[in-house]
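Enquirer: sequence unknown, structure follows:
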C-alpha cells in the first residue's frame, strides 16, 4: 500500500470523536427516556439469514433486490448484513419463545447496512436506534409510543419538528380502498413517472409517496385511506388522536404517509424537519400487526419506530463541553512523578484529564489550549513541597492553590 492513498468505501464513514460525542448524547437520551417507559435494551446480531428479510420485507422491494449486502459463507449459509432492525427483533422474539410472556418493550442501538445512493444523512453503513412493542393492540399503546418518541426528541433539544400521522387501515378495509386508488391512478397513468406506473399493480399506495413533481400534481385529489376506514380502524384512529390530545402531543394528519408492505396496518407516523432538505424524516414508525405471523409466529399486535443517529446528530447543537476537564502541566523534572499522582487522583474522581508530559512550559500550555481544557493544574517545586496544585480556571482566568480534594470540588462544581 506504500505510496497509495487510503480511502474508505463510499457511503461508509468513520465515526470520529466530534461525531461520536453526539452519538453518545443521542444514545444516552434514548436509554434515559425509553427506560421511563419500561423499555429494555436488546443486543441483536449484525448478521442475519438472508431469508429473514426476503420473507419480511419482500423480494421485490428495493431493499432486498438492490440494497442488501448478501453473501454465502463457507457453510453454504445465505447470510446478509442487516438492512433494518425490526425483522431481527421479531426473529429474536419468536426464537426466545416470548409470544405468551405478555407485552415486550424493546429497544436497540447499532449499525445497519444498505447499498443505496449516498446522500445527505443517508449512508451505506448507518447507526440506528429502534424500538419495538410486541403484544399491545390498542390506540392507547400507540399514543404512548408516539409520546415516547416525542419525549426522546425533546430530550435532545431538537427544535422545529412536527409529528405527522395517518391510518393505513387493515386487511378488511384496505382492499376496497386499493381498488379505488388503482382506478384513479390508471386514469392518470400518462402523467405518472415510470416508477409509479410500475407500482400501480405491485404496490399502488407507494405512488402516494412519490416526490416527483408531476406525480404530486396528478395526485392532488387522489382518494385517501383515512376516508375509507372500516369501523374498527376508525375507532382505533380516533382513539389514537384522543390519546395524543390527552398527552399534549401535537400532530398533523398526513394522508400521504404510506408503508410498502401489507403487514403494516393502522397507525403510521413520522417526525419531520425542514432542516435536512428533501429527506426530512427524522424518526418514523408504525403498527405492523401482520409481521410476526408472516414469519411463522402466532398473530401478534406490534408497533415500533426507528431513527438514524447520523441524521439526529446533524440536528444537534455543538457540545460546548466537548473539551477535557483538566490539563496537568508539570514544571521541572522534579515535579513529574508528583504531577502523575495528582493526575491519577483526578481521574479516580471521574474527571477527564490529560497530562501534558513535562518539558517546556510553553509547549505544555499550548497542548492544554489545544485540548480545550476547562482547567489547567500547574505543578512545580513549590506546589509539590506544599502538597497542593495551582489550579487555573481557563474561562475566568482565576487561579488558586488547592489540595487535590479542593481541586476535585472546584472542577466538579
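Expert: Thanks, I have it. From a predicted model like this one, the values you see are computed outputs, not experimental measurements. Numbers count the residues shown, from 1 in each chain.
Enquirer: going forward, measure contacts between C-alpha atoms and count neighbours the same way
Expert: Will do.
Enquirer: Stretch 215-234: which residues count as buried?
Expert: 215-216, 218-219, 223-226, 228-230, 233-234 (16 or more other C-alpha atoms under 10 Å).
Enquirer: cool, and stretch 142-162?
Expert: For stretch 142-162, the neighbour count (16+ other C-alpha under 10 Å) marks 142-153, 155-156, 161-162 as buried.
Enquirer: and if you look at stretch 74-94?
Expert: In stretch 74-94, counting by 16+ other C-alpha under 10 Å, buried: 79-94.
Enquirer: Would you mind measuring the gap between the ends of it?
Expert: Start-to-end span of stretch 74-94 (C-alpha to C-alpha, to the nearest Å) is 27 Å.
Enquirer: what comes into contact with it?
Expert: 44-53, 56, 63, 68-73, 99, 108, 112-114, 130, 132, 291-292, 295, 297, 304 (C-alpha atoms under 8 Å, 6 or more residues apart in numbering).
Enquirer: before we move on, back to that, nearest to residue 36, of the buried residues of stretch 215-234?
Expert: Using C-alpha to C-alpha, residue 233 comes nearest to residue 36 of the buried residues of stretch 215-234, at 29.1 Å.
Enquirer: Now do the contacts for that closest one.
Expert: Counted by C-alpha under 8 Å, 6+ apart, residue 233 has contacts 167, 169, 170, 266.
Enquirer: In JSON lines, list these along with neighbour count.
Expert: Rendered in JSON lines, the data for those read as follows (neighbours: other C-alpha atoms under 10 Å):
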{"residue": "167", "neighbour count": "31"}
{"residue": "169", "neighbour count": "26"}
{"residue": "170", "neighbour count": "19"}
{"residue": "266", "neighbour count": "25"}
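Enquirer: now those as a markdown table including distance to residue 241 and secondary structure?
Expert: Output for those, formatted as a markdown table (distance: C-alpha to C-alpha, whole Å; DSSP: H, G, I helix; E, B strand; the rest coil):
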| residue | distance to residue 241 | secondary structure |
| --- | --- | --- |
| 167 | 11 | strand |
| 169 | 15 | coil |
| 170 | 18 | coil |
| 266 | 12 | coil |
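Enquirer: Closest one to residue 242 out of the residues you listed, please.
Expert: Among the contacts of residue 233, and counting by C-alpha to C-alpha, the member closest to residue 242 is residue 167, at 14.2 Å.
Enquirer: want to compare, so here's the second one:
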C-alpha cells in the first residue's frame, strides 16, 4: 500500500526544517525589538467564530473551510486564518482590561483552506501574523507595515512592492457600498454567481473578483477614495506620512479591498516582484479592523494586523537566490576502537550533552574507518577517539578536523576543554 501525504500538504524534511527555524527565529527577534508578545490559539475553533468574524460572504467561509461536527454535535472548524482566533482570545481573557495598552501580539500557526493546490498555495499552510488591539493611532498602522517590511528586508529580500489603500470608516464604506450597488446592478446578470451574491452582501468584494476582473464595468467602478469623508482622508494621509518618514516606498491602489469583511481604514499588501516568482505575487496582507472586536462580544476596541504566508516567503527567498543556513556543523563525533570503549562512550556522551555540547556517535556497528567517514558526513568540528588504552589512562584523543591537530585530554577535563574550543570558534 503506497500511502502519500494528502493533496495540498507537504512534508518539511530536516534540512528544510533548519531553514524554516532560521527564518522563524529571525522574525521572532524582530517581533521582540518591536515589543510584540507571542500568542498561541487552538488549531480549531467554533465555526461561528469564522462565520461572524471573517464574514459569511467571503470565499473562506463559503468554500474553503474544513468544518466538522464533533461527538457532542458541535460544529468546529480548522483555523483558516489567524485574526479571528486572536480576537476571540483577546475578548475571552479580557485583555482589553490590561493596563499595558495597546496589546501587541504575534503568532506562528498552521492554517487550513480547501482550495485548489498550486505552487505557494497549500491546503495546510504556515502563517506568521501580528495583531495590535487597543489603539486607533495611524502610527500603529505604519508600525505594523514597517514590521512586515523589516522581516522581509532582514532576510535579504529586495524585490518588494508595498500597495496600500483606505477603505474608510463606517460612514465612508456605506457611501461607497451604495455607489457600487448602483453601478453594478445594471450588469448583475453578466457577473459570475459569486459576484451576484456579493452585490447584496458585500459589493466591495466584487472589485477583488478573479472571474470578472476583465469585465468592462470594473474599469469605471466607483473608487473608495472618492467616498472618504474628511476624517478618513486625514487618517489615510497620516499613515502615508508616517511611511514616508520611515523611508518606506508604497503605491496607492484604490481597488485593493482584501478578501475579508472585517477591514476598514488601512488595507495593504506586500508583493514580490522577483523574476520567475509566479503569477500569485502577494506575500503578506492585512489591514485595520475596527468593529471586529465588538462583533465577537468585546468592548469597542480598534485593531490592526496582517498575515504572512511562510511558504510564499520561502519561495521569494529562493527566487532571489538568497541562501538560508540549513543547520550548523556537528560539534563532536565520538569514534570508538573496541567494544569496551563503545560501552564507555555512552556515559561520556551523556556528560558532554549535559554540559551543553552537541555530540553524536555511530549506532551502526561500523569499523573505525567508516566511523571517521560518518564524522565527515556530519561535518564534525572535533572527533573524539576512544580505545582501551585511553580508558586505562582515563583520557581521550581530541582531533580538530580543520587542522588535523590532535591532543590527549583527561576525561574529567574534557567538557571544559571542548567548551573553551567551541566557544572561541563561535565568537
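Expert: That came through, no problem. In this text, all values refer to a predicted model and were calculated from it rather than measured experimentally.
Enquirer: quick revisit: just the buried residues of stretch 142-162 of the first structure: which are in helices?
Expert: Those of those mapping onto helices are 142-153, 155, per DSSP state H.
Enquirer: any idea which of the residues you listed is closest to residue 33 of the first structure?
Expert: Nearest to residue 33 of the first structure, judged by C-alpha to C-alpha, of these is residue 152 at 5.8 Å.
Enquirer: Quickly note the distance from the closest one to residue 158 of the first structure.
Expert: Look at residue 152 of the first structure and residue 158 of the first structure: by C-alpha to C-alpha, they are 10 Å apart.
Enquirer: and what of residue 402 of the first structure?
Expert: For residue 402 of the first structure, the distance to residue 158 of the first structure - C-alpha to C-alpha - is 40 Å.
Enquirer: How about residue 267 of the first structure?
Expert: Note on residue 267 of the first structure: its distance to residue 158 of the first structure, by C-alpha to C-alpha, is 24 Å.
Enquirer: Return a ChimeraX selection command for the buried portion of the contacts of stretch 74-94 of the first structure.
Expert: Applying 16+ other C-alpha under 10 Å to the contacts of stretch 74-94 of the first structure, the buried members can be selected in ChimeraX as follows:
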select :44,46,48,49,50,52,53,56,63,68,69,70,99,108,112,113,114,130,132,291,292,295,297,304
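Enquirer: can you pull out the helices in the stretch 51-200 of the first structure?
Expert: Using DSSP state H, counting those that start in this stretch, the helices of the stretch 51-200 of the first structure run over 62, 86-95, 139-155, 174-186, 194-202.
Enquirer: Minimum distance to residue 355 of the first structure: which of those has it?
Expert: Per C-alpha to C-alpha, nearest to residue 355 of the first structure of those: helix 139-155, 34.2 Å.
Enquirer: ok, back up a step: of the buried residues of stretch 142-162 of the first structure, which pair is most distant in space?
Expert: Greatest spacing in these, by C-alpha to C-alpha: 142 and 156 (21.7 Å).
Enquirer: Helices of the stretch 201-350 of the second structure, residue ranges please.
Expert: Using DSSP H, counting those that start in this stretch, helices in the stretch 201-350 of the second structure cover 216-219, 230-245, 292-295, 310-319, 339-354.
Enquirer: about what we covered before: now, which of the contacts of stretch 74-94 of the first structure lie within strands?
Expert: In this view, these that belong to strands under DSSP state E are 47-49, 69-72, 108, 112-113, 130, 132, 304.
Enquirer: Out of the helices of the stretch 201-350 of the second structure, the one nearest residue 25 of the second structure is which?
Expert: helix 310-319 (12.7 Å).
Enquirer: isn't residue 135 of the first structure right next to residue 300, touching?
Expert: Yes. If you go by C-alpha atoms under 8 Å, residue 135 of the first structure and residue 300 touch, sitting 5.8 Å apart.
Enquirer: any common contacting residues for these two?
Expert: With C-alpha under 8 Å, 6+ apart, residue 135 of the first structure and residue 300 have common neighbours residue 99.
Enquirer: So which of the two has more stuff around it?
Expert: More neighbours surround residue 135 than the other of residue 135 of the first structure and residue 300, with 19 against 16 (other C-alpha atoms under 10 Å).
Enquirer: which residue packs closest to the more buried one, ignoring adjacent ones?
Expert: residue 103 (4.6 Å; C-alpha to C-alpha, 6 or more residues apart in numbering).
Enquirer: how many degrees apart are the top helix by length along the first structure and helix 139-155 in direction?
Expert: The longest helix of the first structure (DSSP H) is helix 17-36. Computed with axes from the mean of the first three to the mean of the last three C-alpha atoms, to 10 degrees, the direction of helix 17-36 of the first structure lies at 150 degrees from that of helix 139-155.
Enquirer: Give me the range in the second structure that whichever helix or strand comes after helix 17-36 of the first structure lines up against.
Expert: For helix 17-36 of the first structure, the following helix or strand on the C-terminal side (DSSP states H and E) is strand 40-41. Aligning strand 40-41 of the first structure against the second structure (TM-score structural alignment) gives residues 37-38.
Enquirer: Mean per-residue distance, the matching stretch versus the first structure.
Expert: Its matched residues in the first structure lie on average 1.4 Å from stretch 37-38 of the second structure after superposition (mean C-alpha distance after the TM-score superposition for the first structure).
Enquirer: what sits up against that stretch?
Expert: 31, 104, 105, 106, 107.
Enquirer: Of the residues you listed - the most surrounded one?
Expert: residue 106 (25 neighbours).
Enquirer: Quick check, that one in contact with residue 39.
Expert: Yes. Between residue 106 of the second structure and residue 39 there is a contact under C-alpha under 8 Å: 6.1 Å.
Enquirer: what ranges do the strands span in the stretch 301-427 of the second structure?
Expert: Under the criterion DSSP state E, counting those that start in this stretch, the stretch 301-427 of the second structure contains strands at 303-309, 332-336, 359-361, 382-386, 395-400, 406-410.
Enquirer: Can you tell me which of those is most buried?
Expert: strand 332-336 (a mean of 26; mean count of other C-alpha atoms under 10 Å).
Enquirer: In the first structure, which residue range corresponds to that one?
Expert: On the basis of TM-score structural alignment, strand 332-336 of the second structure is assigned to residues 326-330 in the first structure.
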